[in-house]
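[1] got a structure for you, letters missing:
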């Protein structure tokens, strides 16, 4: 075969290979175009909710804990004052004796009880003064001086005695089985010190005539009768 024929055969083979490569490239381009044409048809199915123009529903609100019960400061303050300042027991009577056993103050707080006369209260004060002195002597001897009779209990009442350093005695008669009589008798003593002993016109060991003491004592005891 001459050189001219070889050149023509090589050119024909190159043209055939180039035509085959071009046909393959055209097929790839056509398949890619067909794929791109199919994608817009599937997009409305994927984003159907957005195509309608309606916003998505809002998420549900978070669960909140139940509200706590509200306690007003006024109610809390009134409960605290009632527990710390006022007696929870029923007080029948308050008596104050001087160091000689004389009755210098007496007041009843329960109108349902049987009334005693002035002489009966004087006898009661003198009798208790003698019993108190006897019990202070027959008590077991200690380094500290005996305080004598402090509590007297019965089925119908309980009596609490508080004696000051000057010998003045405070007697509280109340209903039985009351645990806070110590608080009551000391509060009565505080009122006595504020409204009786601080009065420059009061004479010690004499009967008590003080409107301020009467008013504050009634305000302390009567609300819980």
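    All right, it came through fine. Keep in mind that this is a model prediction, so the values were computed, not measured.
[2] for the rest of this, base every contact and every neighbour count on C-alpha atoms.
    Fine.
[3] and after the helix or strand hosting residue 14, which helix or strand comes next?
    According to DSSP states H and E, residue 14 maps onto helix 3-46. Next helix or strand after helix 3-46 toward the C-terminus (DSSP H and E): helix 48-51.
[4] in stretch 20-32, which residues are buried?
    For stretch 20-32, the neighbour count (16 or more other C-alpha atoms under 10 Å) marks no residue as buried.
[5] next one for the comparison:
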């Protein structure tokens, strides 16, 4: 149960996050009374959950930003010592049915990315989890160019889903955002439609920000190359 006070404002949240910069995950977890797992194989979302708890996130598993009263989503960003992102960033599960009337402006992806608190964490594989350091967090909203790129990718990928091409979507599709399987294991299936409009079962899909996009954010906000 989260017993941390909910941040009262955007500035309050940012200051809390900035106070974590330079601390290790072990130090943060110890102060919060949370046990550090031996690895993240079965605890992939542990870092994000730790940060949510210590920063006072209140959304839980509800489909809204992590700090709903502020409209801010929290994203931990694993980077190496050279401040390069180590992986793509999950945004949201992609609906594969019921897409009538959905457009970019009312899409869940746009809502999730409207305002994001990014928390970089130096997470090279050789560094034990407890010794991984938090970098300098920053708040971001898409500028006009970023929004246009995200909207274009969302439209392209959504059109392919609607046209029954979900099985043909690959990582190369999309300039800054991609669609790829998102499931705990291959037994998890969800319904989609083929190009003849017939339903079939497939792996759930998720929208992910590509590394080149988050690298650009780090470059712009933290002045890293």
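    Okay, I see it. Please read all numbers here as calculations on a predicted model, not as lab measurements.
[6] quick check: TM-score for this pair?
    Overlay of the two chains. TM-score (TM-score structural alignment, normalised by the length of the first structure): 0.27; 97 aligned residues with a C-alpha RMSD of 5.2 Å.
[7] quick revisit: for the helix holding residue 14 of the first structure, packing partners?
    Helices and strands in packing contact with helix 3-46 of the first structure are not found; criterion 3 or more C-alpha pairs under 8 Å, 6 or more residues apart in numbering; DSSP states H and E.
[8] now with 10 Å?
    helix 48-51 (3 or more C-alpha pairs under 10 Å, 6 or more residues apart in numbering; DSSP states H and E).
[9] so after the helix it packs on, what's the next helix or strand?
    Assigned by DSSP H and E, the successor of helix 48-51 of the first structure is helix 73-85.
[10] which SSE is immediately downstream of that following helix?
    By DSSP H and E, the next helix or strand past helix 73-85 of the first structure is strand 91-97.
[11] tilt between the helix or strand following that next one and strand 91-97?
    Per DSSP H and E, strand 91-97 of the first structure leads on to strand 103-108 as the next helix or strand towards the C-terminus. Computed by axes from the mean of the first three to the mean of the last three C-alpha atoms, to 10 degrees, the angle separating strand 103-108 of the first structure from strand 91-97 equals 170 degrees.
[12] which of the residues in strand 103-108 of the first structure are buried?
    Within strand 103-108 of the first structure, the residues that qualify as buried are 103-106, counting by 16+ other C-alpha under 10 Å.
[13] so after the lengthiest helix in the second structure, what's the next helix or strand?
    For the second structure, the helix with the greatest residue count under DSSP state H is helix 144-162. Sequence-wise, the next helix or strand downstream of helix 144-162 of the second structure (DSSP H and E) is strand 177-181.
[14] tell me what angle that following strand forms with helix 144-162.
    Using the same axes, to 10 degrees: strand 177-181 of the second structure against helix 144-162 is 30 degrees.
[15] show me what strand 177-181 of the second structure is packed against.
    Short answer (3+ C-alpha pairs under 10 Å, 6+ apart): strand 177-181 of the second structure packs on strand 89-94, helix 144-162, strand 205-209, helix 211-222.
[16] try 7 Å
    strand 205-209 (3 or more C-alpha pairs under 7 Å, 6 or more residues apart in numbering; DSSP states H and E).
[17] angle of the strand it packs on against strand 177-181?
    Using the same axes, to 10 degrees: strand 205-209 of the second structure against strand 177-181 is 150 degrees.
[18] now do residue 201 of the second structure: how many residues are near it, please.
    12 (other C-alpha atoms under 10 Å).
[19] same question, the one 5 residues further on
    Here the count is done by other C-alpha under 10 Å, and residue 206 of the second structure has 18 residues near it.
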